[in-house]
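# dropping a prediction and its sequence here:
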Amino acid sequence: MKSIENIKNVYFLGIGGIGMSALARYFKFTGRNVAGYDRTQTALTDALQEEGIDVHFEDDIKHIPGNWNPATTIAVYTPALPDDHEELAWFKSQPIGLFKRAKVLGLICNEKSGIGVAGTHGKTTTSTIVANILNKTEKGCGAFLGGISKNFKSNLLLPKADSPWIVAEADEFDRSFLHLNPQLALITSIDADHLDIYGEKEKIVESFEKYISQIKAGGKLVLKKGVELDTTKTSAEIYSYALQGDADFSALNLKLDEASGFYRFDLKTPDGIIANCKMNYPGLVNVENTVGASALAHFAGATANEIKAGIEDYQGVARRFDIRFKSEQKIYIDDYAHHPEELKAFITSVRALYPGKKMTGIFQPHLYSRTQDFAAEFATSLDLLDKTILLPLYPAREKPIPGVSSEIIFDKMMIDAKVMAEKEEAMELIKNDSNEIILTMGAGDIDRMVPGITQLLENK
């Protein structure tokens, strides 16, 4: 498929995924007929249905529209689908274009000046901040985001007709980001992850090096200080960013406003200092994400005032350092963290924000393979809490691995205040928990606990 201009009908297999749903919304808003399947009904699939998209939850070809012309129809699928999926098998047997989500995203983004945000963690927040800043500029931008932006109330920002920029989260899973050819690229981190796909960290690094080699001529690459890559494989101009210290972009005079819990800083750039940048979103890790995002916005032409406005106006992403409840006695924060390094960054950021307060964390491991590969590292990160409630593992797309469960993390933890619990038991434990801060962490279905915990704390 060279172009999407002649496509009139788009069917999604796994339409409820965060990346898939953004594409579904894009095609719907651009006048195409859109329908799709997902395994589970969620708030996101409910939203798609409210927007006029036909979504069903039974794997049965009878739900596939029969009146769509195959010549003007494509099907988009997620690699998370099982091999025996009935609808996927049907599309494979038909004269209908069948494409991975990443391929279709690349076709859309590569037609414009793409901004690709890659990294094993921090992608969603950083790309959303970039989009929020550029949305303040005269020509704006489009964006395909990996979470629901609280500013946009969506994971999709439609570009203006003359907007040259489109921001995309460049996902390393299944090497999806190799379908992107950005003009501006940023890498937040390269940690060992998705070893079920890559096998070893060296292969992950190779994939990131391939990604940066695809930056368009005259493009720019922004690397977080400390990320090690063979940058001879790209012709892009290379810049660095860091929270603080010696880098092309960094935060100077960083201060925490204890009354609000938010940071302010001066932003160092190669062209001078942007003074008195104020955040209205918490977390030291998010200051670092903001520095990286500001670097991309700077190279995309945003002025100092536009960068400051986008930083100050940023409201966050659902499930990213998401403060759900706050009183004098209790604070509850929900986060998508599902890798040991993400857990460490999140927990230490909360510690910096609320020094001296006791923390209870509820964590749901995600994937058998990730749990097996990083059990010791998960234990070390969870030991940073004062108390841990460990939920059963969420398998997602994987089949069980013998001997792998949440217990292999639990057994390696050193803190005494730890307990294994089902979700219902965890709710009971939270009712009587005396610690000032409660955290929920994970990428599975732990998000379904969030409204209940919030309501519990509000009632107390």
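Yes, it's here.

# alpha carbons only for contacts and neighbour counts from here, please
OK.

# close enough to count as contact, I401 and L367?
No: using Cα atoms under 8 Å as the test, I401 is too far from L367 to be in contact (9.8 Å).

# who has more neighbours, the two?
With other Cα atoms under 10 Å as the criterion, I401 and L367 differ in neighbour count, and L367 comes out ahead with 24 against 12.

# distance check, that one against V117.
In this structure, L367 lies at 24 Å from V117, with Cα to Cα, to the nearest Å as the measure.

# and what of V291?
Taken as Cα to Cα, the spacing of V291 relative to V117 amounts to 13 Å.

# look at those two and report which has more neighbours.
Higher neighbour count among V291 and V117: V117, with 30 against 25, using other Cα under 10 Å.

# could you measure from that one over to I215?
12 Å.

# which neighbours do the two share?
Common neighbours of V117 and I215 (criterion: Cα atoms under 8 Å, 6 or more residues apart in numbering): A185.

# who touches A102 in this structure?
The neighbourhood of A102, defined by Cα under 8 Å, 6+ apart, consists of S176, F177, H179.

# now those in CSV, with neighbour count and distance to V34?
What follows is the contacts of A102, written out as CSV (neighbours: other Cα atoms under 10 Å; distance: Cα to Cα, whole Å):
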residue, neighbour count, distance to V34
S176, 19, 22
F177, 27, 24
H179, 20, 23
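
# from memory Y314 sits against V130, does it?
No: counting by Cα under 8 Å, no contact exists between Y314 and V130, whose distance comes to 9.8 Å.

# looking at these two, which one has more neighbours?
Under the criterion of other Cα under 10 Å, the comparison of Y314 against V130 puts V130 first, with 30 against 21.

# now the end-to-end length of stretch 179-199.
End-to-end distance (Cα to Cα), stretch 179-199: 21 Å.

# and it, what's buried?
Judged by neighbour count (16 or more other Cα atoms under 10 Å), stretch 179-199 contains these buried residues: 179-194, 198.

# residues contacting the residue lying closest to K418 once chain neighbours are set aside?
Counting by Cα to Cα, 6 or more residues apart in numbering, K418 lies nearest to T388, which is 4.7 Å off, once chain neighbours are set aside. For T388, the contacting residues are T360, G361, I362, F363, L382, A417, K418, V419, taking Cα under 8 Å, 6+ apart as the criterion.

# where exactly do the strands run in the stretch 351-460 of the chain?
Counting by DSSP state E, counting those that start in this stretch, the segments of the stretch 351-460 of the chain that form strands are 359-363, 387-390, 418-420, 437-441.

# got another, please set it beside the one above:
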Amino acid sequence: MLKGKEHIYFIGIGGIGMSALARYFHQSGYKVAGYDRRITPLTKRLQNEGVAVTNFEDADAIPFDFKNPEDTLVVYTPAIPSENEILLYFKENTFGCIKRAQVLGELSKQMPTIAVAGTHGKTTISTLLAHLLHTSNIKCNAFLGGISRNLGTNLLLQADARWMITEADEYDRSFLQLHAQMAIVSSMDLDHMDIYTHKEDMYGAYQKFIDQINENGFIAVKKEAALELDLKISNNTYALDAQSEAEIYAKNIKVQEGRFIFDYVSKEDQIEELHCGLPGLHNIENALAAIALVRKLGLTDHQIREGLSSFEGVQRRFDVHIQKESVVYIDDYAHHPSEINALHASIAQMFPNRKVTAIFQPHLFSRTQDFADEFAVALAAFDDLILLEIYPARETPIEGVDALWLSKKINKEGVHVCEKHHILKLLKSKDIDLLVTLGAGDIDTLIHPIREYLEANY
């Protein structure tokens, strides 16, 4: 794949996974450049590190040094439309063009790999794993799907790393490219129905992913998913659950001063009185999975206790930007109905009796259409609701599917549909108690102006 290559060009370099790969190769001595349609804090950080990034979709914007097919590799994501002018230029001029998943697959052949799969929870678990190993002085390279609050980055790169940690993305069946020794499957809710036409199709892909794990390795799977796959529990395969007994489970769960305290129980051992600052039972399950895996790598009770207690989470995962008596502001990446339900439950648990105003940006026309009824039920739980227009990402519009269409499915009065640039004006007409912004598109560009407005007026 990389033989004879000195230059690597990334199409979609601003994506959280692509930017980590770009930074990895740049720090490994390759000359790296790329295109993304948006200039963001991630792309600016790449530029500050010496990576050339353009947001012009024009072959003339490709640096001259990256126009030799003999020494340039092109990496792109499935999110890039096939008619993208830069991608077309490279393909028409016989450059080697491969998907991001293939690159991760090749890297996973070079180092023992820990792969974290699941519809939800991949980023939190992989980031927690990296944190636990890092604080225990076990060197690893980690490609993260979010910015670790502890590390301040989506890439952990260490000399003499013993392990590679990566998210195993189910979209486009990308995770089947990976060659892992250890794996976690956190959840298996149906998603990406442009790839998986029904649940059985998706389950089949997850089963193939699990079958590829080294037979002497380690697999931890959420109990519900293990039952769906009819997994055979063995010495290296575990089912886990936060609310009922399994091979790995939590007991004595309680909340003190905004932090979960629980006991970790497995068929081999038990660790009592663990402290976790992340809200929600789903994050206890995430912690159980990470603990079980690092236990296999030899981490002690003390290392696990200290690492979990000091873990600050991931940006855009229940990100509390303001917390005072007059107002609370939270931002979250939730973009699937199950994630919205979990977010609402976490808010109710951590901030009971507060009126919650939610601003939601749907992500993808297809997902909005496929799960419209489920979105309607999940979003109706908020006290006040504002919908932004659908973020298209890789898709073209579907006729009749928009935010107004979704709003009419929600059994709730007073649902607002608002353009992004009008959001502050709308907020000024409301009495905000607790505000949450949620979605996987570019809603994060509203965080700074909303935070400034709330800080100045509440």
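Arrived safely, thanks for sending. On a predicted model such as this, the values are computed, not experimentally measured, just so you know.

# TM-score for these two?
The TM-score (TM-score structural alignment, normalised by the length of the second structure) is 0.95; 455 aligned residues with a Cα RMSD of 1.9 Å.

# pull the most distant pair out of the contacts of T388 of the first structure.
The span of those, defined through Cα to Cα, is set by F363 and A417 at 13.8 Å.

# ok, those two, which is more surrounded?
Comparing F363 of the first structure with A417 by other Cα under 10 Å, the one with more neighbours is F363, at 28 against 13.

# what about the counterpart of the more buried one in the second structure, distance to A242 of the second structure?
With the correspondence set by TM-score structural alignment, F363 of the first structure lines up against F360 in the second structure. Between F360 of the second structure and A242 of the second structure the distance is 28 Å, computed by Cα to Cα.

# same deal with G121 of the second structure?
Summarising the geometry, the distance separating G121 of the second structure from A242 of the second structure, computed by Cα to Cα, is 14 Å.

# check Q270 of the second structure too.
14 Å.

# please say which of these two ends up with more neighbours.
Per other Cα under 10 Å, whichever of Q270 of the second structure and A242 has more neighbours is A242, with 23 against 13.

# the more buried one reaches A250, doesn't it?
Yes: contact between A242 of the second structure and A250 holds when scored by Cα under 8 Å: they sit 5.1 Å apart.

# can you list residues touching both of those two?
Contact with both A242 of the second structure and A250 is made by residues I284, L288, according to Cα under 8 Å, 6+ apart.

# hey, where'd the helices end up in the stretch 201-350 of the second structure?
In the stretch 201-350 of the second structure, the helices defined using DSSP state H, counting those that start in this stretch lie at 223-229, 281-296, 301-310, 337-350.

# buried deepest among those, which one?
Each of the helices of the stretch 201-350 of the second structure was assessed for mean neighbour count using mean count of other Cα atoms under 10 Å. The highest is helix 281-296, with a mean of 22.

# what stretch of the first structure does that helix fall on?
Aligned by TM-score structural alignment, helix 281-296 of the second structure falls on residues 284-299 of the first structure.

# that stretch vs the second structure - mean distance after superposition?
For stretch 284-299 of the first structure, the mean distance to aligned residues of the second structure following superposition is 1.9 Å (mean Cα distance after the TM-score superposition for the first structure).

# distance check, A275 of the first structure against I331 of the first structure.
Following Cα to Cα, the distance that separates A275 of the first structure from I331 of the first structure is 31 Å.

# okay, the two: which has more neighbours?
Set A275 of the first structure next to I331 and count neighbours by other Cα under 10 Å: I331 wins out with 20 against 17.

# ok, that one - contacts?
With the criterion set at Cα under 8 Å, 6+ apart, I331 of the first structure makes contact with I323, R324, F325, E436, I437, I438.

# kindly recompute the last result at 10 Å.
I331 of the first structure makes contact with 323-325, 354, 357, 359, 435-439, 454, 457, according to Cα atoms under 10 Å, 6 or more residues apart in numbering.

# that one maps to what in the second structure?
Looks like I331 of the first structure aligns to V328 there (TM-score structural alignment).

# with adjacent residues omitted, what lies nearest to the aligned partner of K387 of the first structure in the second structure?
For K387 of the first structure, the aligned position in the second structure is D384, judged by TM-score structural alignment. With Cα to Cα, 6+ apart as the criterion, D384 of the second structure has its nearest non-adjacent residue at 4.5 Å, and that residue is T357.

# that neighbour and N341 of the second structure: what is the separation?
Per Cα to Cα, T357 of the second structure is found 15 Å from N341 of the second structure.

# also D60 of the second structure?
D60 of the second structure is 46 Å from N341 of the second structure, by Cα to Cα.

# one more: R38 of the second structure?
Between R38 of the second structure and N341 of the second structure the distance, using Cα to Cα, works out to 30 Å.

# please apply the same query to T77 of the second structure.
The separation that T77 of the second structure has from N341 of the second structure, given Cα to Cα, amounts to 29 Å.

# what's the counterpart of D402 of the second structure in the first structure?
Looking across to the first structure (by TM-score structural alignment), D402 of the second structure lines up with S405.

# wait, its match sits on Q372?
Yes: with contact taken as Cα atoms under 10 Å, S405 of the first structure and Q372 are classed as touching, separated by 8.1 Å.

# show me which of those two is the more surrounded one.
For S405 of the first structure against Q372, the residue with the higher neighbour count under other Cα under 10 Å is S405, and the figures read 21 against 16.

# distance-wise, check the nearest residue to that one once chain neighbours are set aside relative to F91 of the first structure.
Nearest residue to S405 of the first structure, sequence neighbours excluded (Cα to Cα, 6+ apart): L393, at 6.0 Å. Taking Cα to Cα as the criterion, L393 of the first structure is separated from F91 of the first structure by 32 Å.

# what does A131 of the first structure give?
35 Å.

# neighbour count winner among these two?
Applying other Cα under 10 Å to A131 of the first structure and F91 shows that A131 carries more neighbours, namely 30 against 19.

# if I read this right, the more buried one contacts K139, doesn't it?
No: in this structure, A131 of the first structure is not within contact of K139 by Cα under 10 Å, at 11.9 Å.
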